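**Q** build me a model from this:
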Amino acid sequence: MARTIVIAPDSFKGTIGAAAAAAALAAGWRRESPSDDVRLLPMADGGEGTVDAFAAAVPDARRMPVTVTGPEGAPVAASWVLLPPSPDAPRGTGVVELANTSGIELLGTPPRLRAFDAHTRGFGEAIADALAHGVSRLVLGIGSSSSTEGGTGMLTALGARFADAAGSPIADGARGLGALSAADLSGLAPLPSHGVTVLSDVTNPLLGARGAAAVFGPQKGARPADIGELDAGLARLAALVDADPDAAGAGAAGGTGFGLLAWGAQLVPGSAAVAELVGLDAAVAAASVVVTGEGSYDGQSAAGKVPAHVGALAAAASVPVALVAGRITTDADTSGFAATASLTALAGSSEAAMQDPARWLTEAGAVLARAFALR
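**A** Just a heads-up that it's a prediction; the model follows:
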């Protein structure tokens, strides 16, 4: 009797997205066990690849192209995904990600880090496009941000107005926050009828030592001397906008979490929400074997990351689960997995694995198929 294999990895950050990783694992598994029914449910936590994951995992999902203003002001060809109607969203759900509209990946390789100038206007433009389509609900992924401007670019694209002391619109990006004197959110587009869910596994507040500028600013090019100025700009915004800067996740995506709270959105843990939206629990319960993975599985991976969530669902359903990772560190607890495969070990080095991740994911899929064929 054919087995059902569910393949549900996260992206292997910086090397390959979740959808492509799932496809490569499936190719290797099918090479060894062609009679198995392999189902792909690529996962995400709100960062890069969230749109791709939904497009691959949800039947009848439609990719909707849109051209937006990128984080440096140049046009960017992006897309959002329209999920089919459901009882919770009778006119469908729009899935929009910050990464492919305003993300740090759009600033080149290596990224041209622009601590004060990058912005989220394009993210807001893609959200506006989904609203114009008439969706009943929005799901927004806000990982992989390039900016530290509190979501002001996004809110401006949705109808808000941010002005300086003379009443003129402020500049895009964190640079504009230094001159911010007034915020008018009365023109914001209304939320869709079934609300806005924001996927984020970041719980940082907007301001202070754990805030957006101090914790994430250096990743976006902020020098130590810049942190205070960035934080002060975000504080000016917080003083003018009716949202809680201390709320968990307000500091996510350079403060975009705060901007979304001001709009009325709800921030939720990313991986668990994606799992629910794509029906992962039912798929796992019906599976013979589950395969999950991420780029680096280490001592922190058990705290809310995709493999841990998938593993918990599999354990609850008494279904064996296997782990694939670019590397598995010595401090990682892999005791809950029936089998593991490290791309670094298969390729001989982390450099070789990262140069051709699809090849080594295919090999990992084949290795795991052989391992479970012997059980």
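
**Q** from here on, just use CA atoms for contacts and neighbour counts.
**A** Noted.

**Q** can you show me the helices along this structure?
**A** Using DSSP state H, the helices of the chain run over residues 18-32, 50-57, 99-102, 121-133, 152-157, 174-177, 224-240, 252-263, 270-277, 280-285, 306-316, 343-347, 350-355, 357-373.

**Q** gap between the nearest residue to P218 once chain neighbours are set aside and G173?
**A** With sequence-adjacent residues excluded and distances taken as C-alpha to C-alpha, 6 or more residues apart in numbering, P218 is closest to P224, at 7.6 Å. From P224 over to G173 the distance is 18 Å, taken as C-alpha to C-alpha, to the nearest Å.

**Q** what about the two, which has more around it?
**A** For P224 versus G173, the count of surrounding residues by other C-alpha atoms under 10 Å is larger for G173: 26 against 11.

**Q** let me see the contact set for G176.
**A** The neighbours of G176, taking C-alpha atoms under 8 Å, 6 or more residues apart in numbering as the test, are I170.

**Q** I should have written T148 there, sorry.
**A** T148 makes contacts with 115-116, 118-119, 173-174, 212-213, 217, 230, 253-256, as judged by C-alpha under 8 Å, 6+ apart.

**Q** same deal with T93?
**A** Counting by C-alpha under 8 Å, 6+ apart, T93 makes contact with 82-85, 135-139.

**Q** I'd like the structure of this one too, to check against the first:
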Amino acid sequence: MKFVIAPDSFKGSRTAAQIAAAIKSGLTRVFPDAEYVLIPMADGGEGTVQSLVDATAGRKISAVVTGPLGTPVTAEFGILGDGVTAVIEMAAASGLDYTTAATRNPLTATTYGTGELIRAALDQGVRHIILGLGGSATNDGGAGMAQALGIRLLDAQGRDLERGGAALAHLARIDLTGADPRLAQTEFILAADVTNPLTGPNGASAVFGPQKGATPAMVQELDTSLAHFAAVIQQATGKDVAQVPGAGAAGGLGAGLLAFTHARLEHGIEIVTRYTHLKERARGADYVFTGEGGIDFQTQYGKTPFGVARATKAVAPNAPVIVLAGNIGRGVDVLYGPDKIDAIFATPSGAKSLAQAIADTDSDVSALAENVGRLLRARR
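**A** Have a look, this model is predicted:
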């Protein structure tokens, strides 16, 4: 009997690899002689670096870079087992977690540190970079990232712009002559779960700006600045990035990467599925276990459990897909059906505080997997 165990992390609690190990420990008490294939997963957001490093026997590297508020932060990125592919989460350098409600300021927050992480990855000799877009504190259209990579953003007097989205209103010219030459030989794959354009009512500023501290007046200012940035980008590069689906991801970082690098946008779960060889490793599976910290109707829009179900059903159509989740939210009925998820179980063993639930994660996940395993054995 073959079990494929391919969960995401339980955010704030356990990594995907730890959850996979807990599921296996429970199942082996029921099926000690089964074949187990553990594939830690992610959907392009938090945990993607760890998942792909674990899946490919890669390594992680730390670097001190500029945080979104301009202060130094220590961030990690991964080098995959092939030695030529890096994986970066922009939130590691420019994420909202580096701010508080009192310090958030999308007018000045910068992606400069993300550019520094890209440069550090290039210094490792990589020529393929997977970059997760999400969790940003920024709304600068990737301007800071570009500046860190040698691209000069100049005002009418030929002075370098200050960092942050608001400063883009003063952009007169983009000087590409100093751009890091390695960018021309590097392929970027951008992991994004959103399809928002850079500007407009569904753009980066209007939709995501408020959660980063933007008032209605700031939203208008930032949207106008990003529209101007896009116009100057088109003059400098010939690329029209303003309305590209996904360009608004991570405060418009998607647009900056599309403008200044050889980049393409993909769903994060599809990238992880490909690099972990999930489909190939799931062939012949009898059962598939996946999971995440919380599941609800939004899981159908590119989250790990739904992506795992779609991928494994393509190669093992008769293998039930079973989800273990820390919390089951509303609307999960849309996740059930042919080529989708077969069953969802909540992991907490009774009512408890969040802190206690986090502390009990390993034992609760293992115990639930054992009980589900006993049900499967009885069914057989």
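
**Q** tell me which of the helices of the first structure lies nearest to G108 of the first structure.
**A** When the helices of the first structure are ranked by proximity to G108 of the first structure, the top entry is helix 99-102, at 12.3 Å, counting by C-alpha to C-alpha.

**Q** what's the distance between the closest residue to S296 of the first structure other than its chain neighbours and A315 of the first structure?
**A** In this structure, S296 of the first structure finds its nearest non-sequential neighbour in R327, 5.0 Å apart by C-alpha to C-alpha, 6+ apart. The span separating R327 of the first structure from A315 of the first structure equals 23 Å under the rule C-alpha to C-alpha.

**Q** hmm, back to that, among the contacts of T93 of the first structure, which are located in strands?
**A** Per DSSP state E, strands hold the following members of the contacts of T93 of the first structure: 82-83, 137-139.

**Q** which of the residues you listed count as buried?
**A** With neighbours counted using 16 or more other C-alpha atoms under 10 Å, these contain these buried positions: 82-83, 137-139.

**Q** between those, which sits nearest P169 of the first structure?
**A** Within those, the smallest distance to P169 of the first structure is 27.6 Å, found for L138 (C-alpha to C-alpha).

**Q** the more surrounded of R327 and A315 of the first structure?
**A** Neighbours per residue (other C-alpha under 10 Å) separate R327 of the first structure from A315, with R327 holding more: 19 against 16.

**Q** can you pull the contacts of the more buried one?
**A** For R327 of the first structure, the residues meeting the contact criterion (C-alpha under 8 Å, 6+ apart) are 295-297, 342-345, 350.

**Q** how near is it to L41 of the first structure?
**A** According to C-alpha to C-alpha, R327 of the first structure and L41 of the first structure sit 22 Å apart.

**Q** also A26 of the first structure?
**A** To L41 of the first structure, A26 of the first structure is 11 Å away according to C-alpha to C-alpha.

**Q** more crowded one of those two?
**A** Under the criterion of other C-alpha under 10 Å, the comparison of A26 of the first structure against L41 puts L41 first, with 29 against 25.

**Q** contacting residues for the equivalent of that one over in the second structure?
**A** Taking TM-score structural alignment as the criterion, the aligned counterpart of L41 of the first structure in the second structure is I39. For I39 of the second structure, the contact set (C-alpha under 8 Å, 6+ apart) comprises 4-7, 17, 20, 55, 276, 278.

**Q** L368 of the second structure too?
**A** Contacts here follow C-alpha under 8 Å, 6+ apart; on that basis L368 of the second structure touches 26, 347.
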